[in-house]
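J.: got a predicted structure here, sequence first:
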Amino acid sequence: MTQNKLHADWQIDRIMSEIQQASDALAHIGQAVSIFGSARIRQDSPWYAQTQDIAGRLATAGIAVIAGGGPGLMEAANKGAHEQGGTSIGLNISLPHEPTNNPYQTLSLPFEYFVSRKAAFFMHSIGYIAMPGGFGTLDELFEAMTLIQTGKLPAAPIMLVGSSYWNGLIDWLREQLQTRALIGPNDLGLLEIEDDTDRVVERIIQFAGCITQDAGSRESCILP
């Protein structure tokens, strides 16, 4: 057996172990929402305050909040849920430029690999909220879109918060992908852009209540 094969087998074992540990840890959290956002946005940013507010309101409504466990908007999401006495989950990735986890986590899960960490985001989430962010946020956002588009995840709202930040991306997707038929004519309907905190929270709570009443009809619940 080659050294490369041994290393690959070891990585697979580690990844599967991380996924299994996350599955066991998250098995009883109930309804949850994943909030994505930049580690680089400071506490004095309006986006930090808005993220904290959204997470706090969801926690008050009994919905668990899953975030990346790091600084910036990940911290804001965990802090909002934690300070309202809710379930605040941090999926903490080992990175040299993020040496410490934020302290606002009621459940903290460590990850070495992004693939297993992303799987944990999608295990129990009934919705996804993307705040402004960089490559990591875009990676998580597009994975959620792809998995829902292809039916690998059940239907769920994907909220993009901050029209001034996200409109350019949506314009590009429409002009470059949709007009070339590289995505379906209705695929951009997976995304909802919103600025108003009240409407973001209401949308998630509405969806949570709808699927509770009719668990077999998420597609009908996703309609705005």
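T.: Great, that's in hand.

J.: contacts, neighbours, all on C-alpha from now
T.: Fine.

J.: figure out the helix or strand that Asp139 lives in.
T.: helix 135-149 (DSSP states H and E).

J.: got the buried residues for that helix?
T.: 137-138, 140-141, 144-145, 148-149 (16 or more other C-alpha atoms under 10 Å).

J.: which strands and helices sit next to that helix?
T.: strand 32-36, strand 125-130 (3 or more C-alpha pairs under 8 Å, 6 or more residues apart in numbering; DSSP states H and E).

J.: taking helix 135-149 as reference, get the angle to the shortest one.
T.: It refers to strand 32-36. When axes from the mean of the first three to the mean of the last three C-alpha atoms, to 10 degrees is applied, the directions of strand 32-36 and helix 135-149 differ by 140 degrees.

J.: strand 32-36 vs strand 125-130, what angle?
T.: Following the same axes, to 10 degrees, one obtains 20 degrees for the angle between strand 32-36 and strand 125-130.

J.: how far off centre is strand 32-36?
T.: Distance of strand 32-36 from its chain centroid, counting by C-alpha atoms, centre = their mean, to the nearest Å, is 4 Å.

J.: ok, and what's touching that strand?
T.: 63-68, 73-74, 77, 121-122, 124-131, 133, 137, 140-141 (C-alpha atoms under 8 Å, 6 or more residues apart in numbering).

J.: list the buried residues of the next helix or strand after that strand.
T.: With elements assigned by DSSP H and E, the helix or strand that comes after strand 32-36 is helix 46-60. For helix 46-60, a neighbour-count test (16+ other C-alpha under 10 Å) marks 47-60 as buried.

J.: swap in stretch 85-94?
T.: By neighbour count with 16+ other C-alpha under 10 Å, stretch 85-94 contains the buried residues 86-94.

J.: now, which of those lie within strands?
T.: Counted as lying in strands by DSSP state E, out of these, are 88-93.

J.: next one: whichever strand or helix holds Asp171 to chain centre, how far?
T.: Assigned by DSSP H and E, Asp171 falls within helix 163-172. Distance of helix 163-172 from the chain centroid (C-alpha atoms, centre = their mean) equals 19 Å.

J.: so what touches that helix?
T.: 132, 160, 188, 193-195.

J.: could you point out which element follows it?
T.: As assigned by DSSP H and E, the chain's next helix or strand after helix 163-172 is strand 191-194.

J.: from what I can see Glu194 touches Pro157, true?
T.: No: contact between Glu194 and Pro157 fails when scored by C-alpha atoms under 8 Å: they sit 11.8 Å apart.

J.: take the one below as the second:
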Amino acid sequence: MSDKITSYRGAVRIKRSKGPVVTLDQSLLDTQAEVRDRTNEGVGDAWRALRIQSEFVEGFGALSRVGRAVTVFGSARTHPGEKYYEMGRELGRGLAESGFTVITGGGPGAMESANRGATEAGGKSIGLGIELPHEQGLNDWVDLGINFRYFFVRKTMFVRYAQAFVCLPGGFGTLDELFEALTLVQTGKVTRFPIVLLGVDYWSGLVDWLRNRLEAEGMVSPGDVDLLHLTDSVDDALHIVRECGPGGDLGEVDPAK
């Protein structure tokens, strides 16, 4: 068995002896000099800013002709044959058949399932990967893939080219992406695109907490929680996405229509 581990630095694939792997994201955000030194960057923040700029330029250039798209979030730990994997596959297929490009984080699990469904239906399938301390790579169902070094650049691309967001069950990363999208919609930083949560059993506790705590105690405005559409039906999710285009009135959508 090899004593090497693989990591990715943007488009670069690196094999090294086992030991701590420091990503460029960590190097940027961690104040410990020893962490910065382990990246062997040899550059200051001013030079790093140019590298960040180059990632934005590369992402914008690659995605500029995407057209109508939907970003699908979800766990990398979902497996083929499981309920939510198959739901993601059905979702990807339905989005492609409705004329939407499917954008995911490009990894395995729920991301793979949505990319797979889109590809199987003859649609466009995009994966936006991220440099991680461990090997992940892009799944085999991605037609156009970009590997990013910085999470915040990648998250901008998720939002910039999407007309809607659909969240399958996931962990901290999915929650991070969900609440960033929700905050951008709530504050008017992006047009009021729909945000759909697929999986009532999984998400209902969170939605109830948002309504019974945040909204009830005045931490968010009345109606803010209604920006989230909770359903078990892929057909309902597709209906919401189709009906809630840019400038649409989310409050008038009936997911059971």
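T.: All right, it came through fine. Nothing here was measured: the structure is a model prediction, and the numbers come from that model.

J.: can you name the two of the buried residues of stretch 85-94 of the first structure that sit furthest apart?
T.: Using C-alpha to C-alpha, the pair of those lying farthest apart is Gly86 and Ser94, separated by 24.9 Å.

J.: could you check how far the residue positioned nearest the centre of the first structure is from Leu173 of the first structure?
T.: The residue lying closest to the centre of the first structure (C-alpha atoms, centre = their mean) is Ser34, at 3.2 Å. Using C-alpha to C-alpha, to the nearest Å, Ser34 of the first structure is found at 23 Å from Leu173 of the first structure.

J.: could you do Pro132 of the first structure as well?
T.: Distance from Pro132 of the first structure to Leu173 of the first structure, counting by C-alpha to C-alpha: 17 Å.

J.: and what of Leu73 of the first structure?
T.: Where Leu173 of the first structure is concerned, Leu73 of the first structure sits at a distance of 25 Å (C-alpha to C-alpha).

J.: between these two, which is the more surrounded one?
T.: Per other C-alpha atoms under 10 Å, whichever of Leu73 of the first structure and Leu173 has more neighbours is Leu73, with 31 against 15.

J.: quick one, longest helix in the second structure?
T.: helix 45-63 (DSSP state H).

J.: could you name the helices and strands sitting against it?
T.: Checked by 3+ C-alpha pairs under 8 Å, 6+ apart, helix 45-63 of the second structure has helix 151-160 packed alongside it.

J.: name the nearest residue to Arg9 of the second structure, ignoring sequence neighbours.
T.: Excluding the flanking residues, the one nearest Arg9 of the second structure by C-alpha to C-alpha, 6 or more residues apart in numbering is Glu131, at 5.5 Å.

J.: now Asp224 of the second structure
T.: Nearest non-adjacent residue to Asp224 of the second structure, counting by C-alpha to C-alpha, 6+ apart: Gln186, 6.7 Å away.

J.: identify the residue of the first structure aligned to that neighbour.
T.: Taking TM-score structural alignment for the superposition, Gln186 of the second structure sits opposite Gln149 in the first structure.

J.: cool, Pro222 of the second structure as well?
T.: Applying TM-score structural alignment, one finds that Pro222 of the second structure aligns to Pro185 in the first structure.

J.: I'd like to know how far its match sits from Gln149 of the first structure.
T.: For Pro185 of the first structure, the distance to Gln149 of the first structure equals 12 Å [C-alpha to C-alpha].

J.: equivalent analysis for Ile222 of the first structure, please.
T.: For Ile222 of the first structure, the distance to Gln149 of the first structure (C-alpha to C-alpha) stands at 13 Å.

J.: swap in Thr60 of the first structure?
T.: Distance, Thr60 of the first structure to Gln149 of the first structure, using C-alpha to C-alpha: 30 Å.

J.: same question for Asn92 of the first structure.
T.: Per C-alpha to C-alpha, Asn92 of the first structure is found 27 Å from Gln149 of the first structure.

J.: tabulate the helices and strands packed on helix 135-149 of the first structure (a markdown table), appending distance to His82 of the first structure.
T.: Formatted as a markdown table, those follow (distance: least, C-alpha to C-alpha, whole Å):
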| stretch | distance to His82 of the first structure |
| --- | --- |
| strand 32-36 | 14 |
| strand 125-130 | 17 |
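
J.: looking at the ones you listed, which one is packed in the most?
T.: Counting by mean count of other C-alpha atoms under 10 Å, strand 32-36 has the highest mean neighbour count of those, with a mean of 27.

J.: can I assume Arg149 of the second structure is in contact with Ile130?
T.: Yes: with contacts counted by C-alpha under 8 Å, Arg149 of the second structure reaches Ile130, the gap being 5.9 Å.

J.: quick one: contacts of stretch 145-157 of the second structure?
T.: In contact with stretch 145-157 of the second structure (C-alpha under 8 Å, 6+ apart) are residues 9-11, 23-25, 52, 55-56, 59-60, 106, 126-131, 138, 177.

J.: now do stretch 229-239 of the second structure
T.: Residues outside stretch 229-239 of the second structure that contact it (C-alpha under 8 Å, 6+ apart) are 87, 90-91, 94-95, 166, 194-200, 203-204, 255-257.

J.: which part of the first structure matches the longest helix of the second structure?
T.: Aligned by TM-score structural alignment, helix 45-63 of the second structure falls on residues 8-26 of the first structure.

J.: how near is the residue nearest to Asp224 of the second structure to Phe73 of the second structure?
T.: Look at Gln186 of the second structure and Phe73 of the second structure: by C-alpha to C-alpha, they are 19 Å apart.

J.: over to Asp236 of the second structure?
T.: 17 Å.

J.: same deal with Ser7 of the second structure?
T.: From Ser7 of the second structure across to Phe73 of the second structure, the span is 22 Å (C-alpha to C-alpha).

J.: now Asn212 of the second structure
T.: The gap separating Asn212 of the second structure from Phe73 of the second structure is 25 Å, by C-alpha to C-alpha.

J.: go on, Ile146 of the second structure?
T.: Distance, Ile146 of the second structure to Phe73 of the second structure, using C-alpha to C-alpha: 16 Å.

J.: do Ile195 of the second structure as well
T.: 11 Å.

J.: same check on Val185 of the second structure?
T.: Val185 of the second structure is 16 Å from Phe73 of the second structure, by C-alpha to C-alpha.
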